[in-house]
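**Student:** How does the following fold in three dimensions:
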Amino acid sequence: MTVPHQDQRHKTRNGHPAAAQSPGPGNLAALRVHEQTVLGWLLSPANHAEAEERVRDLSIRHLVEPAHREIFGSILAHVGAPNLALLVTADLATADAHRSVKALPGGIAAYLSDCKDYADLYGTREFAFHVRQVKDAYVRRRRLELHSQAARALEEDNLQAYDAALANMQHLDADAEPAEDPGSARDRALQRAIGDAAAGRYLAMLAEEILRTRARREARQFVDAELADVSPLELPVSLTDLLGEDDEQDSWRMSGLWPSGARILLAAGAKSGKTTTVGNVVRCLADGDRFLGIADVEPVAPGRTVAVLDYEMPRAKVRGWLRDQRIRNTDAVLVWTERGRAGRFDTRDRAARVLWVERLRTANVSVWVIDCLSPVLSALGIDENNNTEVGAVLDGINTIAAEAGIDDVLLIHHMGHGAERSRGASRLIGWPDVNWKLTRQRDEKDPSAEPDPNATRYFSAYGRDVDVREGRLVFESESRHLTYMEGGRKQDDDTVALGKLLVFVRDHPGLGTRGLQEGAAALLGSRDTVRKALKAATAKGYVVAADAPRNGLQHTISALGRGQILALSSVPVSDAEFLAGPRGNVVCDCGYYITSAAFEAGARSCIECLKAVPA
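**Tutor:** Coordinates of the predicted model:
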């Protein structure tokens, strides 16, 4: 320890004696100084006569520092003996001394010297003051401990321990009696009485709050027990047995777009056609129509239903838009129009889940369509960027679907302003098995601007075993039916190869698989490219493969395939031109169609040939 020089010890900045500037009780560092001062006073040879009497003013338990307790214990053992400081030093300098003593800076002898310096610095006449500070600090610590013990006893219904803690608090004042004048003693007695009364009120309030909290917890446990699923858990299967099971054939709700038993997230920009797309989904699931003209659909089984939970549109709008779809099997579709009541769809809440499970199970729902997530998050006060909160809602949807026996779920969500992905938490990207995306053509000069309401719409899909390139959506206004048209905002090699294959099949009808591979390899670049393009074309219905003699196949182009040639091989066509199909016999030298509008405008080559012309 560094102490003031001998000539400086008893002076302060204001010139008053240092003894009047003793450290206060406000912190642990000050308390250590009080304890060191007491120990130094007892060890001082000048106080040898009084030390044996005054040492009784303190107890080992009053000290907060473990090393100070060891020092005081040694003082108690040797008090009254000559050379007390030397005996205590020898007592604590042994190898088996407590680790707190061994950790003292400079060793025990230097530390005891520091303690005596503190006693000299703050004056021997203030010994009683320092003892009182040490004992009062102990009383405060002990009172907090007893309060905690009483609180734990109440929580555990241990009345005996609670009474013991109160009794111990009543005996604490004996450790804090100061040697003061009668007036000061009366003041401290009054302060203690006020403190005890406050402590009594605190404990009463604490007991009441504990009982209230316990009642709420037990009530929640009681309700959860009523609602809990008590069905037995399935037994695990060994890996040996699992690998021995027959592999199931891949099954699809919508071929190439929606695997059976999947969770689908449709992310759509503002006014990009998500409600129209949902209507097309519902129609195809009910009637078995091809979705977007390219995907075979497994409709819901007889007796099963498609459930639409709509939180966005008024009831009249929902009715009108679904009527336009001309759904034939209307009994297979159930609709909840819940606009303005999204707060009731709190999938985090067990009671709400049980309610929806009962509704959906009673309706025998096979496919569940939720349009859309944003109103639900808003009504529940959930930040859509919070992965934990959004994840809890998504997990609740999974739980409801599983308990209600629902096979497939389609969840609709908004894209952010100017974005190309689902708005909000990244959990929305990882939750679905497949992501569908609806976008609008943007202004190339100002990509951040909101797209024109009449701008072209595009659809794409990716996920587990799903990879559908971005393509244009053609809208038939009377029925609100959508058709997927090859070629997105950026055309890729696969799309170009598909277009060339369709032209070859159109001009060489009836060829088998081998004949197509050999004949079109030069045009597409390789037999592998032909195989890949042919697989995509037949899956989407652009090419029809009919049985031929000797177990072969004959390939011809379909009307939809001719329309795709029109879309891929000219300047952009309108929805009406695509739906009407190619007119006349205006073709490029390469075999691609040229639209009549482009031909009349002077075009004599298709867009692909124009791209190949050097600038």
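**Student:** all contacts plus neighbour counts: C-alpha atoms, from now on.
**Tutor:** Noted.
**Student:** Give me the buried positions along the lengthiest strand in the chain.
**Tutor:** The single longest strand within the chain, with elements called by DSSP state E, is strand 466-476. Across strand 466-476, burial judged by 16 or more other C-alpha atoms under 10 Å covers 466, 469-475.
**Student:** Name the next helix or strand downstream of it, please.
**Tutor:** Where DSSP states H and E defines the elements, the next helix or strand beyond strand 466-476 is strand 481-485.
**Student:** wait, what's in contact with residue 161?
**Tutor:** By C-alpha atoms under 8 Å, 6 or more residues apart in numbering, the contact set of residue 161 is 149-150, 153.
**Student:** Am I right that residue 487 is in contact with residue 474?
**Tutor:** No: in this structure, residue 487 is not within contact of residue 474 by C-alpha atoms under 8 Å, at 11.8 Å.
**Student:** re the thing from before, who's in contact with the longest strand of the chain?
**Tutor:** With C-alpha under 8 Å, 6+ apart, strand 466-476 has contacts from 256-258, 434, 456-462, 481-489, 575-576, 578-579.
**Student:** my guess is residue 458 is in a strand, correct?
**Tutor:** Yes: assessed by DSSP: H, G, I helix; E, B strand; the rest coil, residue 458 belongs to a strand.
**Student:** follow-up on the earlier one: between the buried residues of strand 466-476, which sits nearest residue 523?
**Tutor:** Minimum distance to residue 523 across the buried residues of strand 466-476 is 21.9 Å, recorded for residue 469 (C-alpha to C-alpha).
**Student:** how far away is the closest one from residue 494?
**Tutor:** Residue 469 sits 9 Å away from residue 494, going by C-alpha to C-alpha, to the nearest Å.
**Student:** related to what we said a few turns ago, now the two most distant members of the buried residues of strand 466-476.
**Tutor:** Among these, 466 and 475 lie farthest apart (C-alpha to C-alpha), at 23.6 Å.
**Student:** As a check, name the ranges of all helices in the stretch 351-500 of the chain.
**Tutor:** 373-379, 387-404, 427-430, 493-507 (DSSP state H, counting those that start in this stretch).
**Student:** And the stretch 151-300 of the chain, by the same measure?
**Tutor:** Under DSSP H, counting those that start in this stretch, the stretch 151-300 of the chain gives helices at 159-170, 182-227, 239-244, 274-287.
**Student:** which of those helices sits most buried?
**Tutor:** Comparing those by mean neighbour count (mean count of other C-alpha atoms under 10 Å), helix 274-287 ranks first with a mean of 23.
**Student:** Also this sequence, please, to line up against the first:
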Amino acid sequence: MTVEPFADFPESAEFEDPAVARERMVVNEMERMQIREEARRRIAAESSTVSELPALSNLADRLAAPRTRPRWRIQDMWPAGGRINLVGAPKAGKTTMTTNVVRALVDGGQFLGKYTTEAVPDCEGPAVVVFDFEMTEDMLLDWYEDAGITNTHKVETVLLNGLGSGFDFTNPAVRAELVNRYGGAHTYILDPVGPLLASLGLDENSNSDVQRLLTAWDEFVRELGGQESMVTMHAGHNGERARGASAFLGSCSAVWTLMREGEEPGAPRFLKTMGRIEGMPKTRLAVQGRTLTILGHLTPEKIADAKGEQILDYLATVCEWQGRDRIRSKVGGSQPTVTQALRELVDSEQVLHDNKKGYGLPHWSS
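**Tutor:** You can find the predicted model right below:
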């Protein structure tokens, strides 16, 4: 059966064969899909920038040429010219880390009290632009005022909470307007990416949607004239990787992951890094006001020791036998860490284990 698209068919269903009606709808839908695909192709062709692509470059010549740009923006953590993805567990200090990064970028000095930072060079625009999709103006000003930034005149902030649909840099026409408005800075920070994805109707669990946005972000930063960027995102339920698609963990210079063990206000905070850098194992952070500093690398054994101290404090407070899951819900931490800590406490006879009662302190058995 051959049916022409958008053909004239009898309007009344009683005069139309069901098979013909179905075929008509299928063909019309195919026609609409083909039109949409052709529209996408034409838009992509119009926005292509082949003329801006780099020419061939001889490797021997490039190796012989002097390198004027520093290798690192932040020593061992942020390669110059790269993009960082910052993943933060709830209340682990994502905003604090972001303000600490901004301070290091414009003031230089020691990031986290340890890593030498090459302050971004002067340029035609601000040194750093922060696109913030989460905070109100008063909240943002409070955080940055407390951050102790000296060169605040080098930082520009753009408050986009509730305005994500107008910030669609995946759309060539919109991107051109955004470049005209915000171009000229050295480093751009998108904080955080989740609300923007939602505003644009993209699924954070879809690798294709996430990769499309991050690729468009890199192109956008390049057109803005930016040299480096950071994208922040919320962690998933386990607090140790980005929420949603695995594409968040790729296509960047490094992933920094902020973790928190426990729900209480003073719960320990940790940072680990991975990617096209040497990487840093899970490391304890000290929190002093709005400043984060490195305390030291924690091996699994040291982490278990620290968790053991929390378990002892908790058991002393409740004064009754507790199951492992109950303990973990109160002190936080991963199941392997809590299990190892309990095992070491039992082996050292600091805690008793009863198959029926659970875990308790030695004097409870007397």
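**Student:** picking up where we left off before, rebuild the contacts of residue 161 of structure 1 as TSV, extending it with distance to residue 409 of structure 1.
**Tutor:** Formatted as TSV, the contacts of residue 161 of structure 1 follow (distance: C-alpha to C-alpha, whole Å):
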residue	distance to residue 409 of structure 1
149	53
150	53
153	51
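**Student:** so which of the residues you listed is the most crowded?
**Tutor:** Neighbour counts for the contacts of residue 161 of structure 1, by other C-alpha atoms under 10 Å, peak at residue 150, which reaches 24 neighbours.
**Student:** Work out for me the element it sits within.
**Tutor:** helix 127-155.
**Student:** what angle sits between that helix and helix 182-227?
**Tutor:** Put simply, helix 127-155 of structure 1 runs at 20 degrees to helix 182-227, going by axes from the mean of the first three to the mean of the last three C-alpha atoms, to 10 degrees.
**Student:** Off-centre distance for helix 127-155 of structure 1?
**Tutor:** The chain centroid and the centroid of helix 127-155 of structure 1 are separated by 44 Å under C-alpha atoms, centre = their mean, to the nearest Å.
**Student:** just checking, what packs against that helix?
**Tutor:** helix 28-43, helix 159-170, helix 182-227 (3 or more C-alpha pairs under 8 Å, 6 or more residues apart in numbering; DSSP states H and E).
**Student:** if we compare these, which one ends up closest to residue 522 of structure 1?
**Tutor:** Among those, helix 182-227 sits nearest to residue 522 of structure 1 (C-alpha to C-alpha), with 67.0 Å.
**Student:** Now the helix holding residue 150 of structure 1: buried residues?
**Tutor:** Buried-residue list, helix 127-155 of structure 1, by 16+ other C-alpha under 10 Å: 127, 130-139, 142-143, 146-147, 149-155.
**Student:** Quick one: the helices and strands packed on helix 127-155 of structure 1 as TSV, columns for distance to residue 263 of structure 1 too.
**Tutor:** Formatted as TSV, those follow (distance: least, C-alpha to C-alpha, whole Å):
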stretch	distance to residue 263 of structure 1
helix 28-43	60
helix 159-170	55
helix 182-227	26
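**Student:** Can you say which of those is nearest to residue 414 of structure 1?
**Tutor:** Judged by C-alpha to C-alpha, the one of those that comes nearest to residue 414 of structure 1 is helix 182-227, at 33.4 Å.
**Student:** What is that closest one packed up against?
**Tutor:** Taking 3+ C-alpha pairs under 8 Å, 6+ apart as the contact cut, helix 182-227 of structure 1 packs with helix 127-155, helix 350-362.
**Student:** Could you give the number of residues near the counterpart of residue 371 of structure 1 in structure 2?
**Tutor:** Residue pairing (TM-score structural alignment): residue 371 of structure 1 is matched to residue 191 of structure 2. Using other C-alpha under 10 Å, residue 191 of structure 2 has 24 neighbouring residues.
**Student:** mind listing what residue 191 of structure 2 touches?
**Tutor:** Residue 191 of structure 2 neighbours (C-alpha under 8 Å, 6+ apart): 130-134, 231-233.
**Student:** The longest strand of structure 1 aligns to what range in structure 2?
**Tutor:** Against structure 2, strand 466-476 of structure 1 falls on residues 278-288 (TM-score structural alignment).
**Student:** cool, and stretch 320-327 of structure 1?
**Tutor:** Residue span in structure 2 matched to stretch 320-327 of structure 1, by TM-score structural alignment: 142-149.
**Student:** ok, and what's touching the matching stretch?
**Tutor:** Counting by C-alpha under 8 Å, 6+ apart, 95-96, 99-100, 103, 106-107, 289-291 sit against stretch 142-149 of structure 2.
**Student:** let's go with 6 Å and repeat that
**Tutor:** 103, 290 (C-alpha atoms under 6 Å, 6 or more residues apart in numbering).
**Student:** Report the distance from it to the chain centre.
**Tutor:** Mean-position distance between stretch 142-149 of structure 2 and its chain equals 21 Å (C-alpha atoms, centre = their mean).
**Student:** Over to stretch 138-157 of structure 2?
**Tutor:** 21 Å.
**Student:** Show me which positions of it end up buried.
**Tutor:** Within stretch 138-157 of structure 2, the residues that count as buried by 16+ other C-alpha under 10 Å are 140, 143-144, 147, 149, 152, 154-156.
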